[in-house]
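Trainee: With the sequence up front, the predicted model follows.
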Amino acid sequence: MTQNVPLRVQATDKALDLIKTLQDENGDILFHQSGGCCDGSSPMCYGVRDYMIGDDDVKLGHVGGAPFYMSPSQFEYWRHTALTLDVVPGRGGMFSLENGREVRFHIRSRIFSDDEVKALEEAEAA
């Protein structure tokens, strides 16, 4: 099995700083990236007690100690994409914990290389 399995999700320093602030204020948090009507590049951040993860939601990993989930349909679309959680100026989603701070979480993405896809497939098959 390939030892260098790429991360499906990671975070910039700005995002890690905001995550830490939100954890200090709210306790344990999580992220959920859904498709549909909302801005697909803006994941929602919730307190873990405030959002029920679906049985089929896909856990991509952790950022700053917070789990990051995606709906199954969105994962099928983005399965070959590396995500980076960042912070940009703007307003967070109505129920997202960063709302009201004049910044919002934002996803940047890139397509995995062929070698990265192979490493992920090997890791998932193990």
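Mentor: Happy to help now that I have it. Since the model is a prediction, treat every value here as computed from it, not as a measurement. Numbering: from 1, shown residues only.
Trainee: contacts, neighbours, all on C-alpha from now
Mentor: Will do.
Trainee: Past the lengthiest helix in the chain, which element shows up next along the chain?
Mentor: When the chain is parsed with DSSP state H, its longest helix is helix 13-26. Using DSSP states H and E, the next helix or strand after helix 13-26 towards the C-terminus is strand 29-33.
Trainee: Just the helices from the protein, written as ranges.
Mentor: Shown for the chain, the helices assigned by DSSP H span residues 13-26, 72-78, 114-125.
Trainee: coming back round to it: tell me which residues of the longest helix of the chain come out buried.
Mentor: 15-16, 18-20, 22-23 (16 or more other CA atoms under 10 Å).
Trainee: burial measure for residue 37, as a count.
Mentor: Using other CA atoms under 10 Å, residue 37 has 6 other residues around it.
Trainee: one step back: how about a markdown table for the helices of the chain, with distance to residue 91 added?
Mentor: Converted to a markdown table, the helices of the chain look like this (distance: least, CA to CA, whole Å):
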| stretch | distance to residue 91 |
| --- | --- |
| helix 13-26 | 14 |
| helix 72-78 | 23 |
| helix 114-125 | 34 |
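Trainee: let's bring in a second one:
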Amino acid sequence: MDAPNRALVTEDAAELLRTLQQRHGTLMFHQSGGCCDGSSPMCYPDGDFIVGDRDVLLAVLDVGDGVPVWISGPQFDTWKHTQLVIDVVPGRGGGFSLESPEGKRFLSRGRAFTDDENVALDAAPPVTGAAYERGERPAANGTHVVADAVDACAIPQR
């Protein structure tokens, strides 16, 4: 079994990313650790958020020229068994995130990896910030774009 993608993006979120790329150029995400803006995927112009040596690259989303999705090393240790699905919903984005003025906000959803997926992921360690600086990149594994969040992870019904 090939290792699954550690991060995906819904088509609605990918469309917003394309709009933001036209305005701001190359983008990146950093999964917030829960301070002022909660635990949200924060979208920045690429390079505006300094990636640390221990940060982990979950994926480079195949949207436009590619959108790296980073998470801190300690937070990754907690979330490593979870596939991150970046979605978009109505509302105000985080104060520092580029979608804030759009009347929408990026939202992280998650799906627990299966036992078999975790075994495959253990054989394909993630790329850290230090390794990325040395030129390492995650293996390409199909598209990262899913039509809807429910295609990647079940959304609880009211």
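Mentor: Okay, I see it. Please read all numbers here as calculations on a predicted model, not as lab measurements.
Trainee: Name the nearest residue to residue 34 of structure 2, sequence neighbours excluded.
Mentor: The spatial neighbour of residue 34 of structure 2 that comes closest, neighbours along the chain excluded (CA to CA, 6 or more residues apart in numbering), is residue 40 at 7.3 Å.
Trainee: can you count the residues close to that neighbour?
Mentor: Neighbourhood size, residue 40 of structure 2 [other CA under 10 Å]: 23.
Trainee: Residue 59 of structure 1 corresponds to which position in structure 2?
Mentor: In structure 2, residue 59 of structure 1 lines up with residue 57, judged by TM-score structural alignment.
Trainee: Report the contact partners of the nearest residue to that match once chain neighbours are set aside.
Mentor: Residue nearest to residue 57 of structure 2 in three dimensions, not counting chain neighbours: residue 70, with 4.6 Å by CA to CA, 6+ apart. Residues near residue 70 of structure 2 by CA atoms under 8 Å, 6 or more residues apart in numbering: 28-31, 51, 55-59.
Trainee: Closest one of the residues you listed to residue 115 of structure 2?
Mentor: The nearest member of these to residue 115 of structure 2, counting by CA to CA, is residue 58 at 18.6 Å.
Trainee: That closest one contacts residue 71, doesn't it?
Mentor: Yes. With contacts counted by CA atoms under 8 Å, residue 58 of structure 2 reaches residue 71, the gap being 7.2 Å.
Trainee: Hmm, residue 46 and residue 97 of structure 1 touching each other?
Mentor: Yes. With contact defined as CA under 8 Å, residue 97 of structure 1 reaches residue 46; the gap is 5.9 Å.
Trainee: circling back to that earlier point, can you lay out the contacts of residue 70 of structure 2 as JSON lines showing neighbour count?
Mentor: What follows is the contacts of residue 70 of structure 2, written out as JSON lines (neighbours: other CA atoms under 10 Å):
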{"residue": "28", "neighbour count": "21"}
{"residue": "29", "neighbour count": "25"}
{"residue": "30", "neighbour count": "23"}
{"residue": "31", "neighbour count": "22"}
{"residue": "51", "neighbour count": "19"}
{"residue": "55", "neighbour count": "23"}
{"residue": "56", "neighbour count": "26"}
{"residue": "57", "neighbour count": "26"}
{"residue": "58", "neighbour count": "25"}
{"residue": "59", "neighbour count": "25"}
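Trainee: and the residue nearest the centre of structure 2, what does it touch?
Mentor: For structure 2, the residue nearest the mean C-alpha position is residue 69 (3.9 Å; CA atoms, centre = their mean). Residues in contact with residue 69 of structure 2 (CA under 8 Å, 6+ apart) are 7, 28-31, 57-61.
Trainee: try 10 Å
Mentor: By CA atoms under 10 Å, 6 or more residues apart in numbering, the contact list for residue 69 of structure 2 reads 6-8, 27-31, 41-43, 56-61, 84, 86.
Trainee: What residue in structure 1 is paired with residue 131 of structure 2?
Mentor: When structure 1 is aligned by TM-score structural alignment, residue 131 of structure 2 is left unaligned.
Trainee: No further questions, thank you.
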